[in-house]
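Student: Need coordinates for the below:
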Amino acid sequence: MVASREGTRRRSGAIALICAAGLLAACSEVPTSGPVVAGNPVRAQDPLPYVAFGAAEPRAGADPAAIVDGFIDAMSAYQPGYEIAKLFLTPEAQATWNPSAGIMVHRGARPSIEVFDETLAQLTMTVIGEVREDGSFIAVNPDGPNKIDLPMEQVDGEWRIAEPPQGTIISEDNFAREYESHNLCFYNLDGEMFVYDPVYVPKSGQTATLLTQMLLAGPSEWLDPAVRTAFPEATTLSVASVPIDSGTATVDLSDAAAENTDAAQRSRMAVQLGCTLSGLPEVSRVAMNTDGIALLGQDESTIDAVVLERHDPNLLGAGGALYAIREGSLVRGDGDAPQPVQGALGVAEDLTEVAVDAGGGRAVVVAGFGTELQTAAVDSDSRRTILEGAGFTSPSWARNNVIWAVGQADSGGRLVAMTPEGAEIEVRAADLDQRDVQRVDVSPDGTRMALVVDGIAYLALVVVDGEARDHVSVERLRRIGPDSDALDVAWSGSERVALLVGDEEADPEVLVVDTFGAVQASRGTVVGAVFVAAGADQRLVVATEDGMLVEHESRTRWIELGEGGAPAYP
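Tutor: Next up is the predicted model:
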C-alpha cells in the first residue's frame, strides 16, 4: 500500500541534506561518486560539460555602483557557494546571506543602479518570476518596476554591500541558460495516476542526484496536499550521489526504504523513481538498493526509466474525438467536420455545453437551455437528469468520476460537484466565497483545476476529503497568464493550460500557459472566439460567438471545421 505523508515535514530535512532544496545554490560541490556496491558494479556519474563562470573579484577602490554591479555579475551564473559574490558583501552580510533562499528572475539584461550619498544603492528591475527553495517557479505579472535598497558600508576603506536580499538575482536570459525544468513524479491521492511536479535545477549540477534528492524530500509546498509518495517518510540517499553506468542509475537508499515496506510498495517506489529520471537521456534503467541489496529482488533488480502508461495522465483521452454542440444537439468529429452522435443526445434540441469522460463513452451535458445537468452514454437512447437549477455552464468530468459545473447563485457563479448518479458532493472553497466563478476545467490527473473567476485565470488544488468522500476542497488559488480578461480555460495535457483571453480593444487570443502560470506560446487571435477546447496531443479548437468551430493548424494559423459551439475533448 502506498504510504501517505506531508511533503513539507520531509522538505526541511532534505534542504539540510542537499543544502538548498532544488537548487543547491549555497552548497559546496556535490560529490560525483559513491561507494561501489557488491553485486551492482557502478562508476561515478560523468558530469555534464560545464564552463566555469569567470566572475571578477571586487577591484580596489571601486565605488558603490561598481560594487553593486560586480555583485549582480557574480550572480549571473550558477556557482556552488557563490564565493565570488560574497566578496562584495561585508563580513557580517557574508555570514547571513543565503543564496539558496530562492531566485529572483528579472526582465532585461541587468537592473539599473542608482547610488544615494554613497551609503545607499538602489536596484530597479521588473521581476517576472521567482524560484522558491523547493525548486518551483512562480510567475509574476509585473505591475511596475521593483526597487531594492542596498545599504553600503566601508570595510578597510573599501565599499561593500551591508544588507543584500536573500537569494540570488538573475536575468531571464541567464536563467534560461543556467537552469532547466524537470518533473518530479508523485501519485494522486488515489495512488493511481502520476502528478508531475516541475522544478528547476542548475544545468551544471549532477541532475540525477539532485532530482532523486528532491523526490525523496517531497512535493513542492503548493502541490503537497493533493499528492502522495510511495517512499517512507525518513527515506534519504545513503550515499552522496546517484551514479550512472551504461544507462543504469543506481539509487542507494537509507534503511527506511526497506523497513515495513512490502514488494508492492517497493515496486511503486521504483516506478516513481523511473518516472522522475525518465527525462534524462543518459538514464534508461534504474536500480534501487539498500545496503547493497536490491530492493526489487535479485531476479529483476532494475526497472525501465519510463513513465508507465497506466500512470500517465496524458494518455487519458489522448487521440479522442472532438465533441461540440450544434443547434442544441451533440456532434462528434475525428479529423473531419463533426456529425450528430447516435441516440438521444444526437437528436436533442436543448443542449448548450458538454463534457466527456476520459474513455469517451459517457457525457454530461447542460440541457434545458441551461437549467439541467444530464448524463448519458454518448450513443444511448436515454439521458438522466442529475441536477436542476439555473444558469449551468462549463461542465467538466474529472477522472475520479466527479462531475463539476458552474451554477448561478445570488453572488454569481459557484462551483457544484456531484457523482454521475446525481449525488451532490459538498464543495469547500473559501477562496471563492462571494466571487463569480465563470469557467472550470479539471486536469487529467484530477488534482488541479483551471478556473476563470471574476475574469481572471487561476489554478487551484482539488483535494477529495473525508472517509466517505462526501466533500471536496478547492484551495490554494494561484493566478496564471497575463492581465488580459480571461474568457475560457482548458487543459492541454497535464502540464499546460490553453487560455482564451481578450478585451474590448483586441480580438480574443489563445495562449498556452504552463502550470507555473507563465505564457509559453501564443497561438494567435480568432475573431469572436468564446470557447476553447484542448487535450494531450490534440489540436486546439475554439468556438466563435456566431457558431463556428475553428481549429488551430500551425503557429498562428486557424482553419474552419464547420458549424458548432462549446467544443470539448474527452
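
Student: make it CA atoms for all contacts and neighbour counts henceforth
Tutor: OK.

Student: Do you have the helices of the stretch 201-350 of the chain handy? List them.
Tutor: Using DSSP state H, counting those that start in this stretch, the helices assigned to the stretch 201-350 of the chain run over residues 207-217, 263-277, 344-347.

Student: Export the ones you listed to a markdown table and append columns for mean neighbour count.
Tutor: Listed next are those as a markdown table, based on neighbours: other C-alpha atoms under 10 Å:
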| stretch | mean neighbour count |
| --- | --- |
| helix 207-217 | 24 |
| helix 263-277 | 22 |
| helix 344-347 | 21 |
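
Student: Just the strands from the stretch 1-150 of the chain, written as ranges.
Tutor: Along the stretch 1-150 of the chain, the segments classed as strands by DSSP state E, counting those that start in this stretch run 103-106, 112-116, 120-125, 127-131, 137-139, 146-155.

Student: To compare with the earlier structure, here is another sequence to fold:
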Amino acid sequence: MRMAVCAGVAAVLLAGCASMPDSGDLRDVESTPRQDAQVRVFALPPPDDAAPSEIVQGFLEALTSDDPNYETARKYLAGDALTEWRPDASTTVLAEGPNRYAVASRTQESDEERVYRLTGEKTARVDAQNAYEPAEGSYRETVHLTRLEDSGQWRIDQLPQGVVMGKSDFQRTYVSVNKYYFTSATRSGQLGTVADPIYVRRQVDPVTQMVRSLLQGPTRWLDPVARTGFPSGTALREGVESLTPDDQNKLTVPLNDKADHVARDKCDEMAAQLLLTLQDLMPTGVDEVELQGPEGKKLCSLGEDRTDAVAAHGAGNDPEFEYFIAEDKRLVRMPVRSSAPAPEAVPGALGAGDMSFRSAAVARDEDRAAGVSLDGSDLYVGSLATASSLGEPVVHSEGQTEGDRLTTPSWDGRNDLWVADRDPDNPRLLMLRNGEGEPVEVTTPELDGRIKAVRVAADGVRIALILEQDDGKSSSLLVGRIERESGGSGDTAVSIVDLRSVTPRLEEVRAMSWAGDSRLVVVGRESGGVQQMRYVQVDGSTPDGPELAALTGVQEIAASEDESLPLVAHSEDGIVRLSSGSQWQQVVENGAAPVYPG
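Tutor: Reported below is the predicted structural model:
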C-alpha cells in the first residue's frame, strides 16, 4: 500500500508529492520544484497514525520549509532528539533529495521501532558559521523511530545533527550574501573592507540573521586577515528577536553592554559594517543605521552618504577606462561607460614608446601601469600621467620559452604589484611594494603545480590563481588568503595560505577575473565538455542570476569589481564587450590582454 503526503505552503500548495512505501524498497525524497523567491513554504505537521515512512518523509520535507525555528520539523521528533537536535549545526546539500529506505531494526522482532537509512551524493556543506564549501562523496546517515507509549504515534528519536536537502531545495531556501569586515590596509586614510560571503535562509528574517552573523565575527577562513569594529562579545540586546527597517528605511540595532562605551569613531565603524552588509542583502539597502546601548541610549547613527568617509568599499574608486594591448603591441584604453568606445593610446611610454608588450596591468588609481615585454621575459612599470621613460625592468625571468616566463601582472588595493615567474627551474610568485624596489618572493607552501594566472582582489587579502598541473592538460582555479608578517628588521614576509578550489567541476580553467566583492568570472571546461563562461563565488558556490551570453574561443576575460560595468574579452572575434542585458559586441578585430584597473 502506498500513501501520498504533500508539504503545505502558506501561499501555494507544493506540486511535488513523494510516494512513500511501507516496505523497505529504496525511494528518494523528491526535491521541491523551484518556487518563486517571494513564496514562503511551510510544511504540514505529522498526520494522525502516520506510518514510519510518512514520518521520515514529512520530516525531510519540513527541513526545506521556511519555519523560522523548524517548529514543524520538531513535531516529528520525540525523546532526546527533541532537545539535542541542532538544525543550525550544518546544512548538507545533496545532488538530489535524500534517498531513504528501511533497514533492519536493532530488535528484529520489535514492532515498536524502525530504522531508515538516508543516502545521496554530496555537493556542498554550509557550516555553523553559514560558510559554504563544495563537498563530494557519499552521504550515509540513519534515523531511528520509536512508537510512543502514550499515543501509539511514530516519532524520530535519533537523527544526525544539522539539516539535509537536495540542491534545488537549497537554491530555493538559501541566498548568498556578503557581510563586511575591515582589513589592515588603508586607502587615503580610510579603512579597507573585505567581503565575507555566507548563506542565510532566504525567507526567515534575513536581516536579523545577517546582523547576528556579522556580530559573531568573520568566518574561520577569513578571520586571520580581517577584523571587526564591534567589541568582543557584542550581541543583540537580550529579548530582541527581530530587526526591521522603519518607513524611513532606518534600522535601529539594540546592542548589549559590550558596546556601551565605544568611542564615536569605533561606533561609526560598526555602523558602516552594518550598512555595507545590509545594502548587499536588500535590493534597496538601508539608508541609515542607529546603534543603541543596553538601556536604549543612542550610541551613534550613520547614513549611507557618510559610509565612504569611514570605509573604502571595493576598489575605493570607480575606473574611468578599460585597457587592452592593441594590434601594434602598445597599451590602449577606452572609456568605461561609452556605448561605442574608441580605443586610444595611453599617455606615456606604454602607449607611445618603442617597447612592445604582450600583457599589462593598470594600478587602481590609473596613474601607473605595468607591462610585460612581448617575449614575456621582462616586467616594466611606467607612468600614465607623464611621458617619462620606462627605465630598467623591475622583474626579469630566465625561462627558456615564452610560455615559461612572466604571467600577466596584477595590482592590489594597497598599490602592491604581483606577478608570477613560470620558469620551471625557478618558479616564483613575486610582489613589489608600491610597484617598485626589490621584489618580495611570496611563500606558497600549499602550491602543487605552476601558476598560469594571478589576480589579486581589491581588498589585498585574497588572491585568485589558475594553477596548471605538470601534464599541462588540466588546470584549476584556487583562491588563497594573503598573510603578511612583519619581521624584526622591518621587512614583511608574505605568504599565500589555505588555498581552496572554487571550480571543482572544471577540468580546465583558461581565464578568470574578479567580478565583484566575492565573485569571479571564469572561462573553463568540464571533463568531456565544451568551453563555457560562468560566475562563481569565492566559496565555490554558483551565484543566482542569469547565465552569461555564449562566446566562442575566449582566451582572456576582464571584469570590474563594480558589477554594473561591462565584461571585456579576447575571443576569436577580437576584443569584445558585454554590457548588462545585451549581447557581445566587437570593439576591434585585433587586440589582446583586456584588463580593468587592478
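
Student: what's the TM-score for these two chains?
Tutor: Here the TM-score for the pair of chains, by TM-score structural alignment, normalised by the length of structure 1, is 0.81; 511 aligned residues with a C-alpha RMSD of 3.1 Å.

Student: quick revisit: CSV for the helices of the stretch 201-350 of structure 1, including distance to Pro49 of structure 1?
Tutor: Formatted as CSV, the helices of the stretch 201-350 of structure 1 follow (distance: least, C-alpha to C-alpha, whole Å):
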stretch, distance to Pro49 of structure 1
helix 207-217, 12
helix 263-277, 19
helix 344-347, 59
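
Student: among the strands of the stretch 1-150 of structure 1, which is nearest Thr385 of structure 1?
Tutor: strand 137-139 (41.2 Å; C-alpha to C-alpha).

Student: Spatially nearest residue to Asp149 of structure 1 (excluding sequence neighbours)?
Tutor: Take Asp149 of structure 1 and drop its neighbours on the chain: the residue closest to it by C-alpha to C-alpha, 6 or more residues apart in numbering is Gln122, 4.5 Å away.

Student: Surely the one you found and Val115 touch.
Tutor: Yes: using C-alpha atoms under 8 Å, Gln122 of structure 1 is in contact with Val115, at 6.3 Å.

Student: closest to Arg478 of structure 1 out of the helices of the stretch 201-350 of structure 1?
Tutor: Between the helices of the stretch 201-350 of structure 1, helix 207-217 lies closest to Arg478 of structure 1; by C-alpha to C-alpha that is 22.5 Å.

Student: What's the local residue count around the equivalent of Gly102 of structure 1 over in structure 2?
Tutor: Residue correspondence to structure 2 (TM-score structural alignment): Gly102 of structure 1 is matched to Ser90. Neighbour count for Ser90 of structure 2, taken as other C-alpha atoms under 10 Å: 19.

Student: Provide a list of residues in contact with Ser90 of structure 2.
Tutor: The contact partners of Ser90 of structure 2, taken as C-alpha atoms under 8 Å, 6 or more residues apart in numbering, are Arg125, Val126, Asp127, Ala128, Asn130, Gln161, Gly162, Val163.

Student: go again using 10 Å as the cut-off
Tutor: Arg125, Val126, Asp127, Ala128, Gln129, Asn130, Ala131, Tyr132, Gln161, Gly162, Val163, Val164 (C-alpha atoms under 10 Å, 6 or more residues apart in numbering).

Student: Please indicate which of the residues you listed are buried?
Tutor: Among the contacts of Ser90 of structure 2, the ones that count as buried by 16 or more other C-alpha atoms under 10 Å are Arg125, Val126, Asp127, Gln129, Asn130, Ala131, Tyr132, Gly162, Val163, Val164.

Student: of all those residues, which two lie farthest apart?
Tutor: Gln129 and Val164 (16.2 Å).

Student: quick one on the thing from earlier: list residues touching both of Gln122 and Val115 of structure 1?
Tutor: Shared contacts of Gln122 of structure 1 and Val115, counting by C-alpha under 10 Å, 6+ apart, come down to Ala65, Val68, Asp149, Leu150, Pro151.

Student: from those, which is closest to Tyr200 of structure 1?
Tutor: Nearest to Tyr200 of structure 1 out of those is Val68 (C-alpha to C-alpha; 26.3 Å).

Student: what's the neighbour count on the residue mapped onto that closest one from structure 2?
Tutor: Superposed on structure 2 with TM-score structural alignment, Val68 of structure 1 falls opposite Val56. Around Val56 of structure 2 sit 27 other residues, with neighbours defined as other C-alpha under 10 Å.

Student: What of Val200 of structure 2?
Tutor: For Val200 of structure 2, using other C-alpha under 10 Å, the count is 22.

Student: Is it in contact with Ser213, as I believe?
Tutor: Yes: at 9.4 Å, Val200 of structure 2 counts as touching Ser213 under the criterion of C-alpha atoms under 10 Å.

Student: quick one on the thing from earlier: aligned to the residue nearest to Asp149 of structure 1, what sits in structure 2?
Tutor: Using TM-score structural alignment, the partner of Gln122 of structure 1 in structure 2 is Arg117.

Student: from the strands of the stretch 1-150 of structure 1, which stretch is densest packed?
Tutor: Counting by mean count of other C-alpha atoms under 10 Å, strand 103-106 has the highest mean neighbour count of the strands of the stretch 1-150 of structure 1, with a mean of 24.

Student: Check how far it sits from its aligned residues in structure 2, on average.
Tutor: Superposed on structure 2, strand 103-106 of structure 1 shows a mean distance of 2.1 Å to its aligned residues (mean C-alpha distance after the TM-score superposition for structure 1).

Student: Counterpart of Ser284 of structure 1 over in structure 2?
Tutor: Using TM-score structural alignment, the equivalent of Ser284 of structure 1 in structure 2 is Asp287.

Student: follow-up on the earlier one: let me know the closest of the contacts of Ser90 of structure 2 to Phe324 of structure 2.
Tutor: Nearest member of these to Phe324 of structure 2, counting by C-alpha to C-alpha, is Tyr132, at 35.0 Å.
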